[in-house]
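Chemist: generate a structure from the sequence data that follows.
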Amino acid sequence: MYIIAGLGNPGDNYKYTRHNMGFLAIDNLAEKLNIKVNKIKFKSLIGEGNYNGEKVILVKPQTYMNNSGEAIRDVVNFYKIDLSNLIIIVDDIDIEFATLKVKRNGSAGTHNGLKSIIYQLVDDNFPRIKIGIGKKREGQDLANFVLSGFTKSEGKEIEKTIDKAAECAIEIMDRDVESAMNKFNCK
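Modeler: Got it, this is the predicted structure:
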């Protein structure tokens, strides 16, 4: 069984912001796997399906970014999965725009959603797929930056990256994290 969660903020006003890359990647993955993410459970929108004989749970926490860990903890505790089968998809300001970075585990860095998950699980041993959203301009407030949208040209580029993030999650399920790191990490 895999639980794949994309982090973001609920509501139409946040839908296409830099901070919602996780939600957008889950939407893309749901389409690829033919899973409807429309049940409200565990403080989240979830969808359940199967992929190559494995149960897959897709999760979009509805707790807002900074409290994502509450929803993830509830899902993990209910399904009692090994954290190596929990995949988190998240935006990242510290990697190049429109690139991916796959990590097996590790710290949250500057990301409050990941901090919340690590705090609630009391563990950082879960894979994550990070989507580069670019760096804020000098003097720009970080919250304003991550809650901003993309330019038209950025939007086209980030759509391709969101698709790659979904393919990366599939690669982890098909093979393993190491294979996904070799295939998708920016060089």
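
Chemist: C-alpha from now on. contacts and neighbour counts both.
Modeler: OK.

Chemist: where do the strands sit along this structure?
Modeler: 2-6, 39-41, 44-51, 54-61, 86-92, 100-103, 128-132 (DSSP state E).

Chemist: quick check: end-to-end length of stretch 103-117?
Modeler: 15 Å (Cα to Cα, to the nearest Å).

Chemist: mind listing what's buried along that stretch?
Modeler: Neighbour-count burial for stretch 103-117, counted by 16 or more other Cα atoms under 10 Å, picks out 103-104, 111, 113-117.

Chemist: swap in stretch 21-28?
Modeler: Here stretch 21-28 shows 21-28 as buried, counting by 16+ other Cα under 10 Å.

Chemist: TSV for the residues you listed, including distance to N50?
Modeler: What follows is these, written out as TSV (distance: Cα to Cα, whole Å):
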residue	distance to N50
M21	23
G22	20
F23	20
L24	20
A25	18
I26	15
D27	16
N28	16
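
Chemist: is I172 in contact with A180, as I believe?
Modeler: Yes - between I172 and A180 there is a contact under Cα atoms under 8 Å: 5.8 Å.

Chemist: who's more crowded, the two?
Modeler: Neighbour totals were compared for I172 and A180, and A180 leads with 24 against 19 (other Cα atoms under 10 Å).

Chemist: Y16 is in contact with G149, isn't it?
Modeler: Yes - checked against Cα under 8 Å, the pair Y16 and G149 is within contact range at 6.0 Å.

Chemist: also this sequence, please, to line up against the first:
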Amino acid sequence: MKYLIAGLGNIGPEYELTRHNIGFLVLDQLADQHKTNFTTDRLAEKAEFKYKGRSIHLIKPTTYMNLSGKAVAYWLQELKIPKENLLVIVDDLALPFGSLRMRTKGSSAGHNGLKNIEQLLSGQDYSRLRFGIGNDFGKGQQVDFVLSNFSQEEFKQLPEVIGKANEMILSFCTIGAERTMNHFNN
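Modeler: From the prediction side, this is the model:
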């Protein structure tokens, strides 16, 4: 069984530790944990490892957030992975910082990375792990907020929450989305 795990973010050092890059940060820790490295490949940084008999392919699109769908669609097709074995890791303003929610479908909720994936996969029926980044910003400050670094307090909590996100990813790949949601979504 093969799985594609796509962590959304933006390439470049100026975005590295921003809230919008949580998908990249989650996959970086997962790759470290499984002693694999990312290499640059078509439209993405890519890594893979085996876990409980599954081939888990990680991608961090190099297309910038708003064109994430190009990389996701390409690698699904290239690796011949069915859409139900796709999980997208994405930042979510609607959830408090550190909250994690897995969904098997749903709207983009205004997230440009998800909008592009939706467009290129012709629908909203793919799993996503929404990572809460909070919404502590004033009117008109949304872009500045998502492209800003985590606060010191959030930064201290990140390893634990990222660890839980990675548990959810491995659970998705072994027991499936429904059972993972029942176990982890609270």
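
Chemist: which one of the buried residues of stretch 21-28 of structure 1 is nearest D91 of structure 1?
Modeler: M21 (5.5 Å; Cα to Cα).

Chemist: which residues sit in contact with that closest one?
Modeler: 6-8, 89-91, 131, 162 (Cα atoms under 8 Å, 6 or more residues apart in numbering).

Chemist: again with E167 of structure 1
Modeler: E167 of structure 1 touches L29, counting by Cα under 8 Å, 6+ apart.

Chemist: what would the strands of structure 1 look like in JSON lines with distance to K156 of structure 1?
Modeler: What follows is the strands of structure 1, written out as JSON lines (distance: least, Cα to Cα, whole Å):
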{"stretch": "strand 2-6", "distance to K156 of structure 1": "20"}
{"stretch": "strand 39-41", "distance to K156 of structure 1": "30"}
{"stretch": "strand 44-51", "distance to K156 of structure 1": "26"}
{"stretch": "strand 54-61", "distance to K156 of structure 1": "23"}
{"stretch": "strand 86-92", "distance to K156 of structure 1": "16"}
{"stretch": "strand 100-103", "distance to K156 of structure 1": "16"}
{"stretch": "strand 128-132", "distance to K156 of structure 1": "14"}
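
Chemist: mind listing what the aligned residue in structure 1 for I117 of structure 2 touches?
Modeler: When structure 1 is aligned by TM-score structural alignment, I117 of structure 2 is paired with I117. Contacts for I117 of structure 1 (Cα under 8 Å, 6+ apart) come out as 67-70, 72-73.

Chemist: now, those that are in helices?
Modeler: Secondary structure from DSSP state H places 68-70, 72-73 of those in helices.

Chemist: ok, of these, which one's closest to D176 of structure 1?
Modeler: Among those, I72 lies closest to D176 of structure 1 (Cα to Cα), at 21.3 Å.

Chemist: residue range for stretch 52-70 of structure 2 in structure 1?
Modeler: The aligned range for stretch 52-70 of structure 2 is 52-70, by TM-score structural alignment.

Chemist: and that stretch, which residues are buried?
Modeler: By neighbour count with 16+ other Cα under 10 Å, stretch 52-70 of structure 1 contains the buried residues 56-70.

Chemist: longest helix in structure 1, by residue count?
Modeler: Ranked by residue count under DSSP H, the longest helix found in structure 1 is helix 152-174.

Chemist: post-alignment, it versus structure 2, mean distance?
Modeler: Once the two models are superposed, helix 152-174 of structure 1 sits on average 1.2 Å from its counterpart in structure 2 (mean Cα distance after the TM-score superposition for structure 1).

Chemist: just want the most central residue of structure 1.
Modeler: What sits nearest the mean C-alpha location of structure 1, by Cα atoms, centre = their mean, is I89, with 1.6 Å.
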